[in-house]
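Participant: A predicted structure for the sequence below; I have some questions about it.
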Amino acid sequence: MIHELEKLIQERKTEPKEGSYTSYLFDEGLDKIAKKFGEESFEVVIAALNDEDLVEETADLLYHLLVLLAAKGVSLHDVETLLAERHGTTTPAKPRRDVTEW
């Protein structure tokens, strides 16, 4: 399903459709798309903490991520390729900062 959604989003980018929310986002530009992604990210965090609507908010986040990737010319295939490369590496993971340090 996610690849089908990616294809539909790409179609809306190249062939806008009147009344389409996806077309609206592309018309508004990268700033609007990035802000919506940030908003949806926050909503996922809140949903996880409150045990409410996590699946719905995650679906919204994934949709907005796909729109953001399309706006920047990045495909799911690009992301999958990088993940496959990372999975195949044997170097130890880099230490991560705790969220409280951000």
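Facilitator: Yep, it's here. Bear in mind the structure is a predicted one, so any value in this text is a computation, not a measurement. Numbers count the residues shown, from 1 in each chain.

Participant: Every contact and neighbour count from this point should use C-alpha atoms.
Facilitator: Noted.

Participant: Distance check, the residue most central in space within the chain against Ser41.
Facilitator: Note on the chain: the residue nearest the mean C-alpha position is Leu65, at 1.4 Å, using CA atoms, centre = their mean. Leu65 is 9 Å from Ser41, where distance means CA to CA, to the nearest Å.

Participant: Tell me which residues touch the residue nearest to the centre of the chain, please.
Facilitator: By CA atoms under 8 Å, 6 or more residues apart in numbering, Leu65 lies in contact with Phe37.

Participant: Number of residues surrounding Lys13?
Facilitator: Counted with other CA atoms under 10 Å, residues neighbouring Lys13 total 19.

Participant: in the helix or strand hosting it, what's buried?
Facilitator: Assigned by DSSP states H and E, Lys13 belongs to helix 2-14. Neighbour-count burial for helix 2-14, counted by 16 or more other CA atoms under 10 Å, picks out Glu6, Ile9, Gln10, Arg12, Lys13.

Participant: then this one, side by side with the first:
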Amino acid sequence: MDKGVLDELYSVIKDRKENPMEGSYTNYLFDKGIDKILKKVGEESTEVIIAAKNKNKDEFVGEICDVVYHLMVLIVEKNIELNDIAEELYKRSKKIGNKKAERKPVEKI
């Protein structure tokens, strides 16, 4: 997958927030606010789960795209940069292979 596609989607969504376009579904979500955006993320996540149980790959991919789009709207709404997410994923990638049981518990003071 081309990372540029996600960067481009993020840029378009951010631009819609900064420069509203009449008739834009993205602007509709921003205008309705956080509750509507969260509702759509929840609905689309549920549809991904249902599609995953079916055998139709195209339907599953479509639902994943819907949830990614709505997550991007949420990310922009919360003023999170894609780089913030990339940095966190990078930090987590350094932990790959570390089993939780092998980690030392933090002592309580």
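Facilitator: Sure thing, it's come through. What you are looking at is a predicted structure, and each value in this text was computed from that prediction instead of being measured.

Participant: Please state their TM-score.
Facilitator: The TM-score (TM-score structural alignment, normalised by the length of the first structure) is 0.86; 95 aligned residues with a CA RMSD of 1.5 Å.

Participant: For the counterpart of Tyr69 of the second structure in the first structure, which non-adjacent residue is spatially closest?
Facilitator: In the first structure, the residue matched to Tyr69 of the second structure (TM-score structural alignment) is Tyr63. Excluding the flanking residues, the one nearest Tyr63 of the first structure by CA to CA, 6 or more residues apart in numbering is Leu5, at 7.8 Å.

Participant: what do you get for Ala52 of the second structure?
Facilitator: Distance criterion CA to CA, 6+ apart; nearest residue to Ala52 of the second structure, sequence neighbours excluded, is Phe60 at 5.9 Å.

Participant: Can you give me the distance of that neighbour to His70 of the second structure?
Facilitator: From Phe60 of the second structure across to His70 of the second structure, the span is 16 Å (CA to CA).

Participant: neighbour-wise, which of these two wins?
Facilitator: Neighbours were counted for Phe60 of the second structure and for His70 using other CA under 10 Å; His70 has more, 24 against 19.

Participant: so that one touches Gly42, yeah?
Facilitator: No: under the criterion of CA atoms under 8 Å, His70 of the second structure makes no contact with Gly42, lying 9.3 Å away.

Participant: matching residues in the second structure for the helix holding Lys13 of the first structure?
Facilitator: Aligning helix 2-14 of the first structure against the second structure (TM-score structural alignment) gives residues 6-18.

Participant: Show me how far that stretch is from its chain's centre.
Facilitator: Chain-centre distance of stretch 6-18 of the second structure: 13 Å, with CA atoms, centre = their mean, to the nearest Å.

Participant: if I look at the residue nearest to Tyr63 of the first structure, how far off is Asp60 of the first structure?
Facilitator: Leu5 of the first structure is 12 Å from Asp60 of the first structure, by CA to CA.

Participant: before we move on, what about Tyr21 of the first structure?
Facilitator: Applying CA to CA, the value for Tyr21 of the first structure to Asp60 of the first structure is 12 Å.

Participant: Compare those two and say which one has the larger neighbour count.
Facilitator: Ranked by neighbour count (other CA under 10 Å), Tyr21 of the first structure and Asp60 place Asp60 first, with 17 against 12.
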